[in-house]
Structure formats: C-alpha cells, structure tokens
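S.K.: this is the structure alone, sequence omitted:
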C-alpha cells in the first residue's frame, strides 16, 4: 500500500493523554508509536470482513477487494482484522489454528512467489527449488489443517506490472485457492487492480469491491485528528474547533488516512521541539512537508 500507517499497533485503543517519558526521545517514540484509531470507513470495512469470516463454507465463497489510494489505511485495516482472529494453539500446543492468513502479493504476478509468501506467512519452510505445484499442494494442505477461513493478499496491484497472460494465470490461481479451500479471499490494492478484476465478468461478480473514500472536512475528520493527538500525548485538542486549521491539515494530507497520520505526528514532534502546548498555524508552517501529489511528481 505504500507508507507505514498505524500498522502493528502495540495497543488496540487510543492511549491516555499524558506525555509518555521525560526525555525528547521517549516523547518522539510516543508520538510515532503505532495504534489503532477507529473511524467510520474502517469500521465498515471490518464489518464487511467479519461477514466474510462468518459466511458458511460453500463451493464459490464470496470474496472482496479493498480498494483505495496509496497510504490510505488499507493495510492497517487488514492487519487489524487479522489481530481480531489471532492464531491459537490446541492439543496442548502441539497444533494450531490460524483462521486469518495475511500475505503480500509478489511483484510481476509471480505465482511461485505467491505460494512462497503464503507459506512464509504461516511459518512453513519451503525449498527455493520446490516447484509451483509442490508449493500449491503445501498451501492447500496447510491452510486446511490450520482451519483458515479468510486469506488476505495485500499489495495486489503489483500484478499490474506483469504481462497480460501472467495476470490471467495469477487470477486463476486466486480463484483456484478460494474454490479448493472453500474460503473467502480478500484482495487489497489500489484502483488499478479493480480494473483488472472487472475485465473478467466472473471475477468482477465474485470479488465485491469495497472502496475507501478520501476524508471530507467535517466532524469525523476533526475527531480523527483529536484522537491522533491524544495518542501522541497532547492534552489540548481545541484546535479542531478551528475550521481553517482543520482544512489546512486536510489540504496537506489530501484527505488520505496515512498522510493525515504523518502530518499530525510531524506537527506534534515540532510542537514538542518548540515547547508549544498546542498545534497552531505556526507549527504547520514550520514542518517539512510536501503534499502527496507533488511528491509523486518529483519521483
């Protein structure tokens, strides 16, 4: 998805708003430490994933594509869902269940690479010389034994770099996995991957898209900003009542979840450096920030 945005949180909820630690280093670590902050679009996405998780096993299980722009919270939602259904150990620890498996899509629609990534995600060693068929058998056997109900493949837009026939074969492998295992598959990627799936009627019908919209300036966005600040240790969040300031943060982040997180953490760090007690226009003036669109033009 690009950009690490609130991934792998150590805590599931927004922490207390006391500054953590007496030293600048500890305060910076507190500001940038990962956490889960709920918001409406994320709640809706998690509800959709939970519906897939609870769906009875059928030969053609429903699947989903979570689609959004780069650095917009897609991976964070997927990892949050995985943590909601963690691996458990049974039979005195001699075996385990992994109801949700999360893996990355390899570059260039590489089918053996996909199998290797899934095997790595479940902690299964595989020889680099193993054939694609051998790896496929391992994946099918292991996910069956682990009782997997949902398979998540992130960064699915990497298949766009593959040739047309490679992309077609890769999609067929995804279909084969979900049909053979009778589990739901969730693909995560940017909007380009949606076009690939919709060019095939069967895949377009099977993989229902869930699009994460950009934030709009309003009460929910202001609440999101406040919660980021509270996590970072800022007690005074009165700035969210300043519509001009909130709009400016929205402009800097272009309404993207991950960009908003990074703008706010950068501003909190600058505020701490200057000894200010609140975020204001001067703080935003002083941060080193380039809006995402300009950043992409420079690359």
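M.R.: Sure thing, it's come through. Remember, predicted model here, so these are calculated numbers, not experimental data.
S.K.: please count neighbours and contacts with C-alpha atoms only from this point.
M.R.: Noted.
S.K.: next, count neighbours for residue 286.
M.R.: Residues lying near residue 286 (other CA atoms under 10 Å) number 12.
S.K.: alongside the first one, take a look at this:
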C-alpha cells in the first residue's frame, strides 16, 4: 500500500489528522531544473575569489513561482557551514526612497530597528554592519519594491549595489518581477554587472506532468490520484496558470479536502469542490462584487 508515495511520506498516513494536515501545509522544496540551476549559480558567487568588481545575479520571474523559496533554501544550507555567516537575505520593504531601502537592509542583517530617519545615519549604520559581518552574498528579495521611487533614489540604490563589490567584496542577488530585469538592463553599466536567471511560468508538457507526479508522491493520501493524467492535469494547470506556487497551493488544499471527505485521493470532483479562482481572475471574482 502507498507505493505511489515517497518512502519518507508513507509513515505520515498513520499520523493523527492534525499532523497529516500540518505535513501537507508545510513548505516543500521542489528541485526543478530552474531551482537547481539557481543554486549552482549562487554557490558560484559564494566560492569565487576576492575581487573589486563583483558580479551579481537577478532571479526574475512572476509572482508565486518559487523564487523566494530558492533563496531561503540556499541560505539555510549555508547558515552553519562556515565560522562566519556568509549569505544574508534582506526583504525589500514596500515604500519608496532610500530610507526604506536602508531600513530593509538593516533588518535583514539582523540589527534592531534604530528609529533613525536620516538617510545619512542609516547609510552609516549599513556600512558598519557590512564591515562587522563581512557577508559574501547579499540577497534582496522583492527588489522591485525598491524601484518605485524617484529616479534619483533608484540611481542611489544602484550606486550602493556597485559599491558593495568595490568596498565590501559582496555579490548582490536581486529577486523580483520583470521590472527588476528592465531597470537593470536600462543601462549598459548595470547590465554588465548582473546576469539574469529566469524562473518562468511553466508550460504544459512533460516537465509539468513530472512536477505533478513529484507533488503527488509528496502528499500523504492513501490512494493514487494520477495527477499527471488527463483531464486532471489540464485542470490543475489552468487553475495554477503555470505558477509553481499556485500549483502547490491548489494541490495542498485539494489534498486536505480529500483527507477530510475520506476519499483519500484528488479527483476532478475534488478540484471542482475546491472552487479555486486563478490569480488573473480574482479582480473579477464574484466575491469581490459582493464586497462593493
């Protein structure tokens, strides 16, 4: 029984209901080609020799497509791998201007909020942290948030990214939507410093069907759902719109529904009962009209 599941997942079938649900909801790493390629490139930044002009990476793609999870897993892998922590992540905050950008970086580097409002003082605190911590790779998640301000603030942020290599031997990694790619490639100077690593939407085909097989093996349901077979595979793809984050969310919620109703497998009827609205349609969803 349960031959369709990964070996480490099979014991979860016998766990109490709450534990099974928690296992289904837990974030899970999926070693896709794009994810593995990203990790190889990130490792290359970590292993490079010292230089006065560091190269950077852009991990670019649509929302809900696994970019942040790729970065978080890489950080976790290197948390305890060296005497000094070498990889840090800054969650770029909503809000425009240098003050918001520096505050994001200070928080990402583990320093308590200082309450400073002066850009100059915030810049001094960032410099002090970089000198003390000596990071090797600095990841800016949702970097598109930093690009919504005045042109002079955006240019100042780009100048800071250039200074990271010259003064601190840090390789910056920018994670975000296509706006990051557009802004970086707007000038030859910045484009020469960052290589793009795309995390595109999935296309319907053998690779996507293999992804569904992998997810089916990771979800503790007693019976096989045959997710890679028509028409259920087409339905999952249509609901997810080719986004891996949406695919995982849809199948996780469907698996929980299958556990609760006793069916122990995901079927087209399960997806219909789920009544899931794709991201692109949520502005026009009936629920929104009810809120007016």
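M.R.: Yep, it's here. Note that the structure is predicted; figures quoted are calculated from it, not measured.
S.K.: quick one: the helices in structure 2?
M.R.: Listed in chain order, the helices of structure 2 (DSSP state H) span 17-25, 33-47, 67-77, 98-108, 119-133, 151-168, 178-184, 188-191, 206-218, 232-240, 244-261, 268-274, 286-291.
S.K.: dump the ones you listed into JSON lines; add distance to residue 11 of structure 2 as well.
M.R.: Listed next are those as JSON lines, based on distance: least, CA to CA, whole Å:
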{"stretch": "helix 17-25", "distance to residue 11 of structure 2": "10"}
{"stretch": "helix 33-47", "distance to residue 11 of structure 2": "28"}
{"stretch": "helix 67-77", "distance to residue 11 of structure 2": "25"}
{"stretch": "helix 98-108", "distance to residue 11 of structure 2": "37"}
{"stretch": "helix 119-133", "distance to residue 11 of structure 2": "42"}
{"stretch": "helix 151-168", "distance to residue 11 of structure 2": "48"}
{"stretch": "helix 178-184", "distance to residue 11 of structure 2": "42"}
{"stretch": "helix 188-191", "distance to residue 11 of structure 2": "50"}
{"stretch": "helix 206-218", "distance to residue 11 of structure 2": "12"}
{"stretch": "helix 232-240", "distance to residue 11 of structure 2": "26"}
{"stretch": "helix 244-261", "distance to residue 11 of structure 2": "15"}
{"stretch": "helix 268-274", "distance to residue 11 of structure 2": "24"}
{"stretch": "helix 286-291", "distance to residue 11 of structure 2": "39"}
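S.K.: alignment lookup: residue 220 of structure 1 to structure 2.
M.R.: In structure 2, the residue paired with residue 220 of structure 1 according to TM-score structural alignment is residue 207.
S.K.: correction: the previous question concerned residue 118 of structure 1.
M.R.: Match for residue 118 of structure 1 (TM-score structural alignment): residue 105.
S.K.: what distance do you get for the most centrally placed residue in structure 1 to residue 126 of structure 1?
M.R.: Nearest residue to the geometric centre of structure 1 (CA atoms, centre = their mean): residue 75, 0.9 Å. To residue 126 of structure 1, residue 75 of structure 1 is 26 Å away according to CA to CA, to the nearest Å.
S.K.: then residue 166 of structure 1?
M.R.: Separation of residue 166 of structure 1 from residue 126 of structure 1 (CA to CA): 23 Å.
S.K.: please identify which of those two sits among more neighbours.
M.R.: Shown here are residue 166 of structure 1 and residue 126; by other CA under 10 Å, residue 166 has more neighbours (17 against 14).
S.K.: please name the residues that touch that one.
M.R.: Residues counted as contacts of residue 166 of structure 1 (CA atoms under 8 Å, 6 or more residues apart in numbering) are 108-110.
S.K.: 6 Å - rerun?
M.R.: With contact taken as CA atoms under 6 Å, 6 or more residues apart in numbering, residue 166 of structure 1 is in contact with residue 109.
S.K.: quick one: what's aligned to it in structure 2?
M.R.: Using TM-score structural alignment, residue 166 of structure 1 lines up with residue 153 in structure 2.
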